[in-house]
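J.: let me see the structure of the following:
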Amino acid sequence: MKQVCVDCGAEQTGRDYGTSCSCGGRIEGVQDLSGLDGEKLKALFKERLAERLSVYASGVWRYKELIDPQLPPEHIVTKYEGNTGLYTSGAIREKLGIREVYFKAQSENPSGSFKDNGMTAAVSHGRMLGYTRFACTSTGNTSSSLAMYAAMAGCSSQVFVPSHSVSANKVLQTMAYGAQVIRFDGTYDDGIRFLEQHGNELGLYVCNSVNPLRIEGQKSIIYEIAQSLNWELPEWIVIPGGALSNVSALGKGLSDLHSLGMISKLPRIALIQAEGASPFHRMMAEGREELVPEPKPFTKASALNIGHPPSWQIARRALRLCQGVTCSVTDEEILEAKRMIDRSGIGCEPASASTLAGLTKLMREQVIDKDERALCILTGNLLKDTDILTETVSSPAYAKLTVEAVQKVTA
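T.: Okay, here's the model as predicted:
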């Protein structure tokens, strides 16, 4: 895999490590697909479904040839991530009036979010390069994923967390895995800038989505979806957008599969942001070529509280490739969608519910047709943000333990 600047095209070698080019552009991984046979890969990936204890039992490393083919298996740090459920809900389908709606529950990953798909690749790459200290800035999910993988690798992790608007659950999970948590006054974007400027000098391997291996690992989400659906994807993939790593990975993964002939057509992407943190949606809606950061982003969907998403250029390319659209939804719409997903028995954190809120809005605006199929990617677990549950659940009933009293409260 080559690492190439998206702005000037300068190339790093596979053993180099950097999150940005000297010109200031973002670095991304570029896979050489020549010599790969799509049908043979399908057969190989199907065979690996029987794996239980090797690295290929992972829902990421099952697709190693498309993720990081040069990485020696002995450097891989895995918790058999991926392998998450793909669900339907008759109640939600009927309420929307859509042909079919699927939910890919990345919330079932080992640390409870989609971040594990990318983090296993980043930490494994850093380990290959000899790093023992890993770092990230985070609104929550990235930090808990990094802390888990660093602990499994016998390494240390330093996590920089904004002092406001971050779920306490996620910070506690991060600390439980043994990470050193450093709280700071500022935003996620301030933390990213600090680590990009000073990470090397501090001897830290930075594992935010600016790390190109994170994006390569997250491509496995669409590979797994495609394999689960026998390589026939729905018309729409709906995905939440914060740092925009997921939509960037989605576009790259779809491009890989289409180039190899493993899927016959590209689905369209719908990228959903919260109204209080929607700089990318505004850029796309207004037809601008440059992103204007949101200086004070705020949404109750805390994982989307990012005002200057670092992967916006790659995300824009993904949307153009897949005739994608963007929209923003209110916190009220997100919480209503969360109630629906939770009560369907699937469950998710608020940021994940933006997908269903966005799908509902795009159907109302007749962007997505009722005769089409859509797949919503749920990025985080129901218990990632329990504070918000006080706004979406009813208070418990109280009754004396008599038949009459119980009948009264359950009537």
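
J.: for the rest of this, base every contact and every neighbour count on C-alpha atoms.
T.: Noted.

J.: for the stretch 101-250 of the chain, what spans make up the strands?
T.: Residue ranges of the strands in the stretch 101-250 of the chain, as given by DSSP state E, counting those that start in this stretch, are 133-137, 156-162, 180-184, 205-206, 236-240.

J.: pick the most deeply packed of these.
T.: A comparison of the strands of the stretch 101-250 of the chain by mean neighbour count, using mean count of other CA atoms under 10 Å, puts strand 205-206 on top with a mean of 28.

J.: which strands and helices lie in contact with that one?
T.: strand 133-137 (3 or more CA pairs under 8 Å, 6 or more residues apart in numbering; DSSP states H and E).

J.: ok, the residue nearest to Arg214 when sequence neighbours are not counted to Ser124 distance?
T.: Using CA to CA, 6 or more residues apart in numbering and skipping the chain neighbours, the partner closest in space to Arg214 is Gly118 (4.0 Å). Taking CA to CA, to the nearest Å as the measure, Gly118 falls 10 Å from Ser124.

J.: please say which of the two ends up with more neighbours.
T.: Gly118 (32 against 25; other CA atoms under 10 Å).

J.: right, and that one touches Pro212 too?
T.: No: counting by CA atoms under 8 Å, Gly118 does not reach Pro212; the two are 9.3 Å apart.

J.: sequence B follows; please return its structure for comparison with A:
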Amino acid sequence: MGVGVLKTYRDLLPVTDATPMITLGEGDTPLVKSNRMAAELNCPELYFKLEGCNPTGSFKDRGMVVAIAKALEEGSRAIMCASTGNTSASAAAFGAYSGLPALVIIPRGEVAMGKLAQAMAYGAKIIMVNGNFDTALDLVRTFTSKHEVTLVNSVNPTALEGTAKTASNRDVDSLGDAPDYLFIPVGNAGNITAYCVGIPRTVAQRHCEKRR
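T.: Predicted coordinates:
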């Protein structure tokens, strides 16, 4: 198991000496070189990034560990998210590990059951509402604004930093340089903050600045 993103990228993340360095082994995901597709595309080097190797099977673990660590640092009493899948599993897992109750608001009929099963296995309290994901997120925003409960969706700025900075820098560490192109499959694309944003003192930042 790796040391986790908080220790590996501490100098790039919004952590302090009071931030607990928790980890479930997230972030140390491999790049696997493609042979057949690379040849078909006439691309000398093509890699697939296996984010499914994160603890709960998604890239959400990168940002979640940062959001949970900051919640612990700030004395939060619980964590809360709206989710249709990956976020609920990640929040529940890190919440259980850290001793923070996890509340998950899900839109009725729009949930990936495999991920919901993870959240339930980790002991999250599941609340189903009528409406879509935006309805669920609005409820979470309202509730967390009035209580000592931390919102851990990707609208949480510390979660965004954890995802954007650690994923991109992990690629640079693996390749020894910034990639020429990055292709990201998305659902609603809410997590696409630019690949270059907020990545100081790295090869990736220097190369991205040249390409702007």
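
J.: picking that back up, what do we get in the second structure for the residue nearest to Arg214 of the first structure?
T.: Taking TM-score structural alignment, the alignment pairs Gly118 of the first structure with Gly63 from the second structure.

J.: show me what contacts its match?
T.: Shown in contact with Gly63 of the second structure (CA atoms under 8 Å, 6 or more residues apart in numbering): Ser154, Thr158, Ala159, Leu160, Glu161, Gly162, Thr163, Ala164.

J.: if we go to the first structure, which of the residues you listed are intact?
T.: Retained in the first structure (both residues aligned by TM-score structural alignment, their matches' CA atoms under 8 Å) from the contacts of Gly63 of the second structure: Thr158, Ala159, Leu160, Glu161, Gly162, Thr163.

J.: for stretch 27-35 of the second structure, give me every contacting residue.
T.: In contact with stretch 27-35 of the second structure (CA under 8 Å, 6+ apart) are residues 2, 4-5, 45-54, 59, 61-62, 166-167, 170-171, 174.

J.: likewise stretch 110-121 of the second structure?
T.: 56, 83-86, 88-93, 126, 132.

J.: re earlier: distance to Ser328 of the first structure for the strands of the stretch 101-250 of the first structure - can I get that in a markdown table?
T.: Shown next, in a markdown table, are these (distance: least, CA to CA, whole Å):
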| stretch | distance to Ser328 of the first structure |
| --- | --- |
| strand 133-137 | 25 |
| strand 156-162 | 24 |
| strand 180-184 | 28 |
| strand 205-206 | 30 |
| strand 236-240 | 10 |
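
J.: of those, which is nearest Glu11 of the first structure?
T.: Smallest distance to Glu11 of the first structure across those (CA to CA): 19.2 Å, for strand 205-206.

J.: so the closest one corresponds to what in the second structure?
T.: Residue span in the second structure matched to strand 205-206 of the first structure, by TM-score structural alignment: 150-151.

J.: who wins for proximity to Ala274 of the first structure among the strands of the stretch 101-250 of the first structure?
T.: Across these, closest to Ala274 of the first structure is strand 236-240 (CA to CA), at 8.6 Å.

J.: give me the mean distance between the closest one and the second structure.
T.: Its aligned residues in the second structure lie a mean 1.3 Å from strand 236-240 of the first structure after superposition (mean CA distance after the TM-score superposition for the first structure).

J.: in the second structure, what residues pair with that strand?
T.: Under TM-score structural alignment, the match for strand 236-240 of the first structure is residues 181-185.

J.: give me the buried entries from the contacts of stretch 27-35 of the second structure.
T.: In those, burial by neighbour count holds for 4-5, 46-47, 51, 53-54, 59, 61-62, 166-167, 170-171, counting by 16 or more other CA atoms under 10 Å.

J.: quick one: which of those sit in helices?
T.: Counting by DSSP state H, those place Val5, Asp61, Arg62, Thr166, Ala167, Arg170, Asp171 in helices.

J.: now those residues in TSV, with distance to Thr29 of the second structure?
T.: TSV is the format used below for those (distance: CA to CA, whole Å):
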residue	distance to Thr29 of the second structure
Val5	11
Asp61	11
Arg62	10
Thr166	11
Ala167	9
Arg170	8
Asp171	9
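
J.: what's the farthest-apart pair in those residues?
T.: Asp61 and Asp171 (16.2 Å).

J.: can you pull up the most central residue in the second structure?
T.: Lys60 (2.6 Å; CA atoms, centre = their mean).

J.: contacting residues around Ser264 of the first structure?
T.: Ser264 of the first structure neighbours (CA under 8 Å, 6+ apart): Glu232, His258.

J.: for it, helix, strand, or coil?
T.: coil (DSSP: H, G, I helix; E, B strand; the rest coil).

J.: distance-wise, check it relative to Glu100 of the first structure.
T.: Distance from Ser264 of the first structure to Glu100 of the first structure, by CA to CA: 20 Å.

J.: try Phe280 of the first structure
T.: 28 Å.

J.: do the same with His75 of the first structure
T.: Counting by CA to CA, the gap from His75 of the first structure to Glu100 of the first structure is 41 Å.

J.: that older thread, redo the buried ones among the contacts of stretch 27-35 of the second structure as TSV? Include distance to Val15 of the second structure.
T.: Below are these laid out as TSV (distance: CA to CA, whole Å):
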residue	distance to Val15 of the second structure
Gly4	14
Val5	11
Leu46	34
Tyr47	31
Glu51	23
Cys53	24
Asn54	21
Phe59	20
Asp61	17
Arg62	14
Thr166	13
Ala167	17
Arg170	18
Asp171	22
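
J.: can you pick out the most distant pair from those residues?
T.: Gly4 and Leu46 (25.6 Å).

J.: and the helices in the second structure?
T.: 5-8, 36-40, 60-73, 86-98, 113-121, 133-146, 157-175, 203-211.

J.: in the first structure, which residues correspond to stretch 113-120 of the second structure?
T.: Residue span in the first structure matched to stretch 113-120 of the second structure, by TM-score structural alignment: 168-175.

J.: with the second structure overlaid, how far apart is that stretch on average?
T.: Mean for stretch 168-175 of the first structure is 0.7 Å (mean CA distance after the TM-score superposition for the first structure).

J.: and for stretch 191-198 of the first structure?
T.: Mean for stretch 191-198 of the first structure is 1.6 Å (mean CA distance after the TM-score superposition for the first structure).

J.: ok, Thr166 of the second structure to Cys81 of the second structure distance?
T.: 21 Å.
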